[in-house]
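Peer 1: Quick one, what's the 3D model for this:
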Amino acid sequence: MSATPPRRRIARRAAAGAAALAAALGITATAMPAGADSRHPAPAGRTVDVQLLSFNDFHGNLEPPQGSSGTVEEIQPDGTRKTVEAGGVEYLAQSLRTARKGHPYSVTAAAGDLIGASPLLSGLFHDEPTVEALNKLKLDVTSVGNHEFDEGRAELTRIQKGGCHPTEGCFEKGKKYRGADFPYLTANVTDEKTGKPLLKPYTVWQHKGVKIGFIGVTLEGTPDIVNANGIKGLKFHNEVETINKYAKILDRQGVKAIVALLHEGGLPASTSYNYNCDSPGPGDGISGPIAEIAKKVTPKVDALVTGHTHQAYTCTIPDPSGMPRTVTSAASFGRLYTDTTLTYDRRTGDIVRTSVKAPGAVNHVVNRTQPKAADMTSLIARWNKLAAPVAGRPVGHISADIAGRGANAPESPLGDVIADAQLEATQPAGQGGAQLALMNPGGIRADLAYKASGGEGDGAVTYAEAFTVQPFTNMMNVIDLTGAQLLAGLQQQVSGPNTASPKILQISRGLTYTLDMTKTGADRVVKDSVQLNGAPIDPAKTYRVAMNEFLAGGGDGFPAFKDAANKYVGPSDLDAFTTYLTAHSSAQSPLTPPKADRITVVK
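Peer 2: Predicted coordinates for the structure are as follows:
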């Protein structure tokens, strides 16, 4: 028959609608289905469209994230920007299930950090609730991220294979944790003794004769951003070399269609999820590690699903042969998912990469106006009942939102609160004798939202909300640092591994300095401006400095702190935070967001 099948007519109308929206938003770049040379397209009727749904950096956000962590920015047709509430596994599951309708070939993949740094509902139970939810929403495969190693290699293996927690046992009476139904891929993470990958390096998805290989890797720099004890005995290899190695192996096995799941990402030129990443040209709207990695990954790989930076982008970056290839990321916390079309040639077994006007990869909002997935609502209710005795305990009150992770400046109001809490917890002579405190920004996982607090906008902060902000339960350390070492640490915020993406430490009251962003590298920290309680830092003097154990171990690219002397181990960072909130706030006198004026920024 010559008539166009109904499914293809629908697909064409959808593509036309996408093109119209792209034009309305000023998006004119040519993204494409992601593989073989476009100069030799497959004959009509020989190909099938495979739907690749993907997301990344979920971090156990089963319930809708609060504050700015639960919104995305959307460019409107007239060029204005709109903030849209998004996220929550009830809505993510509904979104994915709706997206799959009408697509007989659909695979769902993720790019790591699905667990770890999770809110209390998941973190309290070592992320078993999140894996249960991911099983229910039919995730097919994921790479590992750095946060999958937060509790160590043995715990990651348990998360994959199942079994009750080794020290806390089974959390539900009569139920044993069954593990992940999907494979975690660790192609570039090997055992130092055996040289073998910790878990599977790749997997092959098959459906009705269609075969697509998935290779999963995490960033090579994982040892710099996780607790050393969690990765003892493991080696992390170069991302490009590893992907290229396993792409050759898959190719020799006859698997020609390949997708890399890479927990490393980029920095888009816009904060809006639907901006044109390929304007003025392919890949021009993105920078950072993924931009260089994508240019070096073998052309055998047909698409890259990425993560880690918590940014949203659907870009086209040419592979080493010059052919266009999609590189995508769906922000974080389940606020977006990416829908990529892979055109599969049944005869060659490869993906046909052809330049087309309509985008081949699109990010979609997981909006909260759609119906909730009932099975996820039941799952959340079940685990919330178990968590209730701990989660609902009030620990403080706030007068307004206190921005942390979503703050746009190097210094955030919540960062100031946390640093002050850590100083207060370790300042007494018998508890470390700290004179100042430093907090790594990546350890602040959420805002404190007035509206979300208590559920009715009354400003009450629960233990669950405090846990969401500080979920790692790192122990506080107080160490001796000379003024020279302290200055070196401040300079490492904007130099070395942190040159391209500065990690500005949050500082306690009394410490002030100027950050001159018109300069480069270490010179951005104006040495003469660094003062403690109004007195210049003396390079020869010794100071007692509080920080969490991760930072004290040199984490996040701060080697200046690694070999410090006279270490005192204090309470956990979470205990310091909750104790401070209780001591400094009440319903009658809530905590007011600080001004965040300790760091003077010159732009």
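
Peer 1: use CA for all of it now, contacts and neighbours both
Peer 2: Fine.

Peer 1: Doesn't residue 130 belong to a strand?
Peer 2: No - under DSSP: H, G, I helix; E, B strand; the rest coil, residue 130 falls outside any strand and is assigned helix.

Peer 1: residues near the closest residue to it other than its chain neighbours, how many?
Peer 2: Counting by Cα to Cα, 6 or more residues apart in numbering, residue 60 is the residue found nearest to residue 130 once chain neighbours are left out, at 5.5 Å. The burial count assigned to residue 60 is 30, neighbours taken as other Cα atoms under 10 Å.

Peer 1: hey, where'd the helices end up in the stretch 401-550 of the chain?
Peer 2: 413-426, 463-469, 483-491, 549-552 (DSSP state H, counting those that start in this stretch).

Peer 1: same thing with the stretch 151-300 of the chain?
Peer 2: Under DSSP H, counting those that start in this stretch, the stretch 151-300 of the chain gives helices at 153-161, 239-252, 289-296.

Peer 1: what helices or strands is the longest one leaning on?
Peer 2: Helices and strands touching helix 239-252, as assessed by 3 or more Cα pairs under 8 Å, 6 or more residues apart in numbering; DSSP states H and E, comprise strand 210-218, strand 258-263, helix 289-296.

Peer 1: May I have the residues that are in contact with residue 466?
Peer 2: 395, 448, 574, 577-578 (Cα atoms under 8 Å, 6 or more residues apart in numbering).

Peer 1: of the residues you listed, closest to residue 245?
Peer 2: Nearest to residue 245 among those: residue 574, at 42.2 Å, using Cα to Cα.

Peer 1: SS state for that closest one?
Peer 2: Assignment for residue 574 (three-state DSSP): helix.

Peer 1: Test my guess that it contacts residue 467.
Peer 2: Yes - counting by Cα atoms under 8 Å, residue 574 touches residue 467, with 6.8 Å between them.

Peer 1: now the other sequence, so there's something to compare against:
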Amino acid sequence: MTNRNRLARFALPLIIAAAGPGVVQGAAPAPATVTVGILAINDFHGSIEPPKQSVLAPDGKGGTVQVPAGGAAYLASAVQTLRGQYRYSATVSAGDLISASQLASSIYLDEPTIGVANRIGLDFNAVGNHEFDRGRQELLRMQRGGCKQYTVRKPCQVDRFTGAKFKFLAASTITESGRPLFPAYGLKSYGQGVRKVTVGFIGLTLKGTTDLVSPGGIKGLTFRDEAKTINALVPQLKAKGADAVVVLIHQGGQQDKPIDPSGCSGFSGDIMPILDQLDPRVDVVVSGHTHRAYVCDYAKINPAHPLLLTSSGVYGEGLTDIALEIDPAMNKVVAKRARNLIVQSVPYTGSRGPVPLSPLYPVYPADPVVAGYIQQYIDAAKVFATRPAGHLAAPASGTVLGQLIADGQLDATRPAGAQIALMNPFGVRAPIVPADDHSVKFGDIYAAQPFNNTLVTQSLSGAELKAVLEQGFDESGPYQALIPSAGLSYGYDMTRPVGDRVVDLRFAGQPIDPAATFRVTTNSFLAQGGDSFTLLARQKDGVIGISDLDALEAWLKGTDLRPVPEALRAAEVKH
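Peer 2: Coordinates of the predicted model:
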């Protein structure tokens, strides 16, 4: 089977605008229409190297398969492949393109990520909350270029940074002057004469960015209501000749059964109230923030808003292929369709063993230009592996290291109200062995936590907390006891029925009250339902914090000699 045929198997049905009397719904568009392809990503987070993660996808037999995916050189190849199928196209991002990034990008202030996006040919990126992590001036430098220093890290260490060739869009991010920090929208036109069509792109972040970013990074900025901002701009775009309106917004939702990246099963999320208020002339909403993949014909959820809603997932592991059929005579979109493609890249060995390539999905070769560009940053970053990162009294590995990590995460997220932190044991990838003088190098802690997850703090009732812990001992996947931070303890009894194996659950020495509310921190992998802890993915009040790696380093630097935890806090009662 050719790659083209494999792709076709997972295409969603064509979504057609309302048809008049005697017109067959779903019929092929008239030859007079112009097709424009929109290639979309979101939440790339500086993942210039393959992230050693996989996408859960249908296996064609009623089951699922894990498909290894991601890596900028492979994403570039996938974009080029899709772009070749369209005469006219645009490539866009719905925010969090930078920050919470991999080492080789983060160390260099995400300059390599901007360079990668330039080489891929990105047209627009809506600012997300993580774009503000290093402050307003550094974000402006990402657009404008230059080597002026606004952070503790020195810019332009590998090459002079010339800035983004694409445009950041920030319609709802308002400065002291009352104007947007970046342009509110962008226009792209295709064709000539009577066949000319124009697509307008509105870009914005979520109103709740103020709750997700350090106040110093957004001082003087306000974040306006998303729906009101979009609706005020639609007439302006139409007046400028936009035949199609595409919104790039850093807000999203999730499926209740995410087994198909192009599915829309039981969709929910904070983006829905926004969509339900939008001007019906909005044709497509490219979303993000939740790191979930989906494609929704929103007319099936709310017929008054027949838009197409998409999200590609996270870390460049997916790429959304959107096709708009535009009638230039009618000045509107008459049909639209979308699908999420998995950017299958290289096999890897994960916490559950090898994850091989899948013959069910295309394998994209690495783009040599992008791969070569990335390699210079990977090579340069090796220097940082040897820098001091704190002290540790003795070697730590396994569950004991997991407790150390959890304690650091708890300390880092106390401003978000954290009372408890939970670490997945499979996320502890290597021991930390200090030198004879008890010093620890950055490379040591990075090897222990190489995933570059962010921290997420959310509210759980005592009953929900127990249910989450129970998922470590159910029949779905391997058994694993989530490792708790100081203050929480529990046991487990494998002779008891599934769902009732966690025993003696205590916080601060007292039995957990099922009705009480606790603020619980996990890494973003767990918060997305990773390692089969799906109950964590259902929460909706998560506050995103710093990276897990930054939290561990801060913890190890907190004293002259950080002791290892003295005893396990999660002990098996019966096996």
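
Peer 1: before we move on, the earlier item: which of the contacts of residue 466 of the first structure has the most neighbours?
Peer 2: Most crowded among the contacts of residue 466 of the first structure, counting by other Cα under 10 Å, is residue 448 at 26 neighbours.

Peer 1: just to revisit the earlier point, and the residue nearest to residue 130 of the first structure, what's its match in the second structure?
Peer 2: In the second structure, the residue matched to residue 60 of the first structure (TM-score structural alignment) is residue 46.

Peer 1: Surely its match touches residue 102?
Peer 2: Yes - if you go by Cα under 8 Å, residue 46 of the second structure and residue 102 touch, sitting 6.0 Å apart.

Peer 1: What's residue 407 of the second structure aligned with over in the first structure?
Peer 2: Aligned partner of residue 407 of the second structure by TM-score structural alignment: residue 420.

Peer 1: Enumerate every residue touching its match.
Peer 2: So residue 420 of the first structure contacts 437, 507-509 (Cα under 8 Å, 6+ apart).

Peer 1: How about residue 485 of the second structure?
Peer 2: 403-404, 406-407, 410, 420-422.

Peer 1: ok now stretch 232-248 of the first structure, how far from the chain's centre?
Peer 2: With Cα atoms, centre = their mean, to the nearest Å as the basis, stretch 232-248 of the first structure stands 20 Å off its chain's centre.

Peer 1: Buried residues, that stretch. List them.
Peer 2: 234-237, 239-240, 242-244, 246-248 (16 or more other Cα atoms under 10 Å).

Peer 1: same question, stretch 142-153 of the second structure
Peer 2: Buried, per 16+ other Cα under 10 Å, within stretch 142-153 of the second structure: 142-143, 145, 147.

Peer 1: quick check, nearest of those to residue 281 of the second structure?
Peer 2: Closest to residue 281 of the second structure, out of all of these and judged by Cα to Cα, is residue 143, at 29.9 Å.

Peer 1: thought the closest one was touching residue 169?
Peer 2: No - Residue 143 of the second structure is beyond contact range of residue 169, at 10.4 Å (criterion: Cα under 8 Å).

Peer 1: count of residues packed around residue 371 of the first structure?
Peer 2: Neighbour count of residue 371 of the first structure, defined by other Cα under 10 Å: 11.

Peer 1: Alignment lookup: it to the second structure.
Peer 2: For residue 371 of the first structure, the residue aligned by TM-score structural alignment is residue 365.

Peer 1: Which residue is the nearest non-sequential neighbour of that match?
Peer 2: By the measure of Cα to Cα, 6+ apart, the closest residue to residue 365 of the second structure outside its immediate chain neighbours is residue 74, 5.9 Å from it.

Peer 1: My reading is that that neighbour is in a strand; is that accurate?
Peer 2: No - if the criterion is three-state DSSP, then residue 74 of the second structure is helix and not within a strand.

Peer 1: tell me the contacts of the equivalent of it over in the first structure?
Peer 2: Aligning on TM-score structural alignment places residue 74 of the second structure opposite residue 91 in the first structure. Shown in contact with residue 91 of the first structure (Cα under 8 Å, 6+ apart): 366-368, 370-373.

Peer 1: One more: residue 395 of the first structure?
Peer 2: 460-463, 466, 578-579, 581-582.
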